[in-house]
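*Asks:* Below are the sequence and a predicted model; questions follow.
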Amino acid sequence: MAPKDYDAIVLASFGGPEGQEDVIPFLRNVTRGRGIPDERLEEVSHHYRAFGGISPINQQNRELKAAMEAELKRRGVDLPVLWGNRNWAPFIADTLKDAYDAGHRRILAVTTSAYSCYSSCRQYREDLGMALVETGLDGRLEVDKVRQYFDHPGFVEPFVEGLSAGLASVRSALAARGEHDAAVHVMFATHSIPMGDAEAAGPRSGDAADSPPAYEDGAYVAQHLATAQAILDRVPAAADAGWSLVYQSRSGAPHVPWLEPDINDALKDLAAGGGKGVVIVPLGFVSDHMEVVWDLDTEAKETCAELGLAVARVPTPGTHATFVSGLIDLVLERTTENIISERPALTELGPWYDVCRPNCCANRRGEKPTVAALDSTVGVSGLKPE
């Protein structure tokens, strides 16, 4: 996409409850349209309840917003950073309305999700598009989005640093147990999604000469595998380590197939095969939110303890200086003022598209207005502001 004169950035994220009384209303928002009763939601709320009903994600986004503001100031870039969530306050629609009322007319969105699939990309684009329609700002406020950044150096390098430290930690723990020659396995963990969504992730090949390639098993899996390899290639200490891509946080009807193996099943298989140590890399996540601190730091580490596996969990990018700088680089790829022309990508799959291709990460629940797409159903993409 050609550079534009953006006048604000919006940090768009998932959102999370900030007290016990917020948990069920939050889960209603997450599952809206699926007819799940409160009794069932209460059954799945235990991980939030265990942390006082507070998800870490909102505070992490406040810290990321502040870090982005500081990096912009350091570079002398005059762009305010706004913040809106899909499922909890501050909601995206309210953020866009406030932005318009403050005089902003052209906004660039940065989402806290690096990969391509319905829930990681298209749903954000739909939420932004629907917010414009619902607030009456369609045609009055323009919203674009930065590219998916799964293989941007700003996202990859913090994991490189973390994996190096994690391998050293686990090998030290094994040596203390007298298992000096024990092999260490690296598990790259990401959110499981339904197989249908995985297969629909990314653009599909068509008949046109310029059609993008199709990806075996979908772009979501392909991007994770490519990024994992890019990390391993940059960690000499991982040269003799086995590795695998595993999944976590499955939800939904049990008869619907989701991506596997589950991390806890994979840990059991590792131990059964004689494995002694594991480094868990939360490759699918930007920050240490609930699905990291519960599914990995609680459940997966409990599984490791039961199996006698030495374990280290690598930090997510969070507010790592390299990650924050990378996000600002992604913004400045798109601006007229302060533009940077370099578009780095550490895998052959990137750099990803600024504007999503037709049918990219198709919504099997029916089409909705979107931003940053060539197939917007109501013309929300590429609007001219007042």
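*Replies:* The structure has been received and is ready for your questions. Residues are numbered from 1 along each chain as shown.

*Asks:* Please make it C-alpha for all contacts and neighbour counts, starting now.
*Replies:* Will do.

*Asks:* Can you show me the helices along the stretch 51-200 of the chain?
*Replies:* 57-75, 92-101, 123-134, 153-176, 195-200 (DSSP state H, counting those that start in this stretch).

*Asks:* ranking those helices by burial, who's on top?
*Replies:* Across these, averaging neighbours per residue (mean count of other Cα atoms under 10 Å) puts helix 123-134 on top, at a mean of 22.

*Asks:* same for that one, what does it pack against?
*Replies:* On a contact count with 3 or more Cα pairs under 8 Å, 6 or more residues apart in numbering; DSSP states H and E, helix 123-134 meets helix 92-101.

*Asks:* gap between residue 26 and residue 254?
*Replies:* 22 Å (Cα to Cα, to the nearest Å).

*Asks:* Likewise for residue 132?
*Replies:* On the measure of Cα to Cα, residue 132 and residue 254 end up 35 Å apart.

*Asks:* Then residue 289?
*Replies:* Applying Cα to Cα to residue 289 and residue 254 gives a distance of 25 Å.

*Asks:* ok, now residue 222?
*Replies:* 25 Å.

*Asks:* For the two, work out which one has more neighbours and name it.
*Replies:* residue 222 (19 against 8; other Cα atoms under 10 Å).

*Asks:* dropping in the other structure now:
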Amino acid sequence: MPDERPHPYDALLLLSFGGPEGPDDVVPFLENVTRGRGIPRERLEEVGQHYFLFGGVSPINAQNRELLAALREDFAAHGLDLPVYWGNRNWAPYLTDTLRELVRDGRRRVLTVATSAYASYSGCRQYRENLADALAALQAEGLTPPRVDKLRHYFNHPGFVEPMTEGVLTALAALPADVRDGAHLAFTTHSIPTASADTSGPVATHGDGGSYVAQHLDAARRIAAAVRAATGVERPWELVYQSRSGAPHIPWLEPDVCDHLETLHGAGAPAVVMVPVGFVSDHMEVLYDLDTEALAKAGELGLPAVRSATVGADPRFVAGLRDLVLERAATERGERPERCALGALGPSHDVCPVGCCPARTPRPAAAGADSPFA
């Protein structure tokens, strides 16, 4: 365990996606998300209906506020003198504004934790591109941007895996006793284009789903094994996908969770637990695509189904992030801290190498080996 010194870092940045906080925010938020794609307003209003079902409010900002408060409380309780800031890619508080605040506060070395646990363009590289854009904007204003690093992927850290495992056990207990032991586990994550999946992670891992699929499978395998150890029951499980949003002619990762539920029902599965292993908190794609659409599909089929919890602001997850912050700080000081990871893949890289999760159109990205702001 690394010691309790954050040096050389003088701030932690919680970096997330953002979401609308009222009906009037929905379409402008979606315009931010889809900027440059030429999607007509009518289509955005159609997509926005998912948000309007929940009063036009995405839960993600409230969940980030809870995580922000939990990190600050945990750091203070452990004597860790590291202020925590929060910025979003697509809604207030905007990333550029938060970095500007960091500069005003005299912060020079910033460590970033993104609310995405896995390697992929949308889950890592795009955040790094947004960081580069924001740092360039500060530079254009005549400010000296801070050096920004990014925390390694935490999909296989005990602070992520253990709360996910407990969530599955709690969900199993909510099933009727006569179907509980036969319940299948459906580990769900966001579908992405297969081309993006195949090029996710370092170049050495490209192909056949790349790091995106491999990391999800590793986490799912570890959680399934822990559930088996706790219950004494070997349960069938599969990694499935949700929330596809691309053009129909472009291949995306499959099977879709609703299709998978139909397959399970047809095969005679007595019940299923949907495990949102790809998500850190219960944001809109969990509340709508799983809690609304997928549970409705299971109801139509007569298939008993429950959804397990995400890690949210679980104290073990928060403590895991603290552990990772201290690990990275010690590494930057030239020390050799223990790098905790479960499963078969081991700890991820600290610095994204050249060619890691490339975009189709190359853009500068911060917090990597090819960062223009090193």
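*Replies:* Noted; the coordinates are in hand. The model shown is predicted, which means the values in this text are computed figures rather than measured ones.

*Asks:* which one of the helices of the stretch 51-200 of structure 1 lies closest to residue 305 of structure 1?
*Replies:* helix 153-176 (13.1 Å; Cα to Cα).

*Asks:* Please name the residues that touch the closest residue to residue 340 of structure 2 other than its chain neighbours.
*Replies:* Nearest residue to residue 340 of structure 2, sequence neighbours excluded (Cα to Cα, 6 or more residues apart in numbering): residue 157, at 6.3 Å. Shown in contact with residue 157 of structure 2 (Cα atoms under 8 Å, 6 or more residues apart in numbering): 320, 340-342.

*Asks:* which residue lines up with residue 157 of structure 2 in structure 1?
*Replies:* Using TM-score structural alignment, the partner of residue 157 of structure 2 in structure 1 is residue 152.

*Asks:* now do residue 10 of structure 2
*Replies:* So, by TM-score structural alignment, residue 10 of structure 2 is matched to residue 7.

*Asks:* is it true that that match touches residue 109?
*Replies:* No - under the criterion of Cα atoms under 8 Å, residue 7 of structure 1 is not in contact with residue 109, lying 11.4 Å apart.

*Asks:* More neighbours: those two, which one.
*Replies:* When residue 7 of structure 1 and residue 109 are compared for neighbours, residue 109 comes out ahead with 25 against 17, by other Cα under 10 Å.

*Asks:* Would you map the strands across the stretch 151-300 of structure 1?
*Replies:* Remark: strands assigned in the stretch 151-300 of structure 1 by DSSP state E, counting those that start in this stretch are 184-191, 242-248, 277-281.

*Asks:* how far off strand 277-281 does the longest one point, in degrees?
*Replies:* Angle of strand 184-191 of structure 1 versus strand 277-281, following axes from the mean of the first three to the mean of the last three Cα atoms, to 10 degrees, is 30 degrees.

*Asks:* Can you name the residues in contact with strand 184-191 of structure 1?
*Replies:* So strand 184-191 of structure 1 is contacted by 167, 170-171, 228, 241-250, 263, 275-285 (Cα under 8 Å, 6+ apart).

*Asks:* quick one, what contacts the spatially most central residue of structure 2?
*Replies:* Central residue of structure 2 (Cα atoms, centre = their mean): residue 116, 2.2 Å from the mean position. The contact partners of residue 116 of structure 2, taken as Cα under 8 Å, 6+ apart, are 16, 123-124, 153, 278-280.

*Asks:* Quick check: the gap between it and residue 230 of structure 2.
*Replies:* From residue 116 of structure 2 to residue 230 of structure 2 the distance is 27 Å (Cα to Cα).

*Asks:* again, but for residue 176 of structure 2
*Replies:* Distance of residue 176 of structure 2 to residue 230 of structure 2, given as Cα to Cα: 18 Å.

*Asks:* thought residue 13 of structure 2 was touching residue 88?
*Replies:* No - the pair residue 13 of structure 2 and residue 88 fails to qualify as a contact (Cα under 8 Å) at a distance of 10.1 Å.

*Asks:* does residue 322 of structure 1 sit in a helix or strand, and which one?
*Replies:* Per DSSP states H and E, residue 322 of structure 1 falls inside helix 321-332.

*Asks:* Can you name every helix or strand that that helix contacts?
*Replies:* helix 57-75, strand 106-111, helix 153-176.

*Asks:* average gap between that helix and structure 2?
*Replies:* In the superposition with structure 2, the average deviation recorded for helix 321-332 of structure 1 is 0.7 Å (mean Cα distance after the TM-score superposition for structure 1).

*Asks:* and that helix, which stretch of structure 2?
*Replies:* Aligned using TM-score structural alignment, helix 321-332 of structure 1 spans residues 315-326 in structure 2.

*Asks:* Next: stretch 86-102 of structure 1.
*Replies:* Counting by TM-score structural alignment, stretch 86-102 of structure 1 corresponds to 89-105 in structure 2.

*Asks:* For the matching stretch, measure first residue to last.
*Replies:* Note: stretch 89-105 of structure 2 ends 21 Å apart using Cα to Cα.

*Asks:* any residues touching that stretch, and which ones?
*Replies:* Contact with stretch 89-105 of structure 2 is made by 15-20, 29, 32-33, 85-88, 127, 130-131, 134-135, 137-138, 143-146, as judged by Cα under 8 Å, 6+ apart.

*Asks:* from those, which would you call buried?
*Replies:* 15-20, 29, 33, 85-88, 127, 130-131, 134-135, 137-138, 145-146 (16 or more other Cα atoms under 10 Å).

*Asks:* Determine the number of other residues adjacent to the aligned residue in structure 2 for residue 36 of structure 1.
*Replies:* Matched across to structure 2, residue 36 of structure 1 falls on residue 39, judged by TM-score structural alignment. Residue 39 of structure 2: 12 surrounding residues under other Cα under 10 Å.
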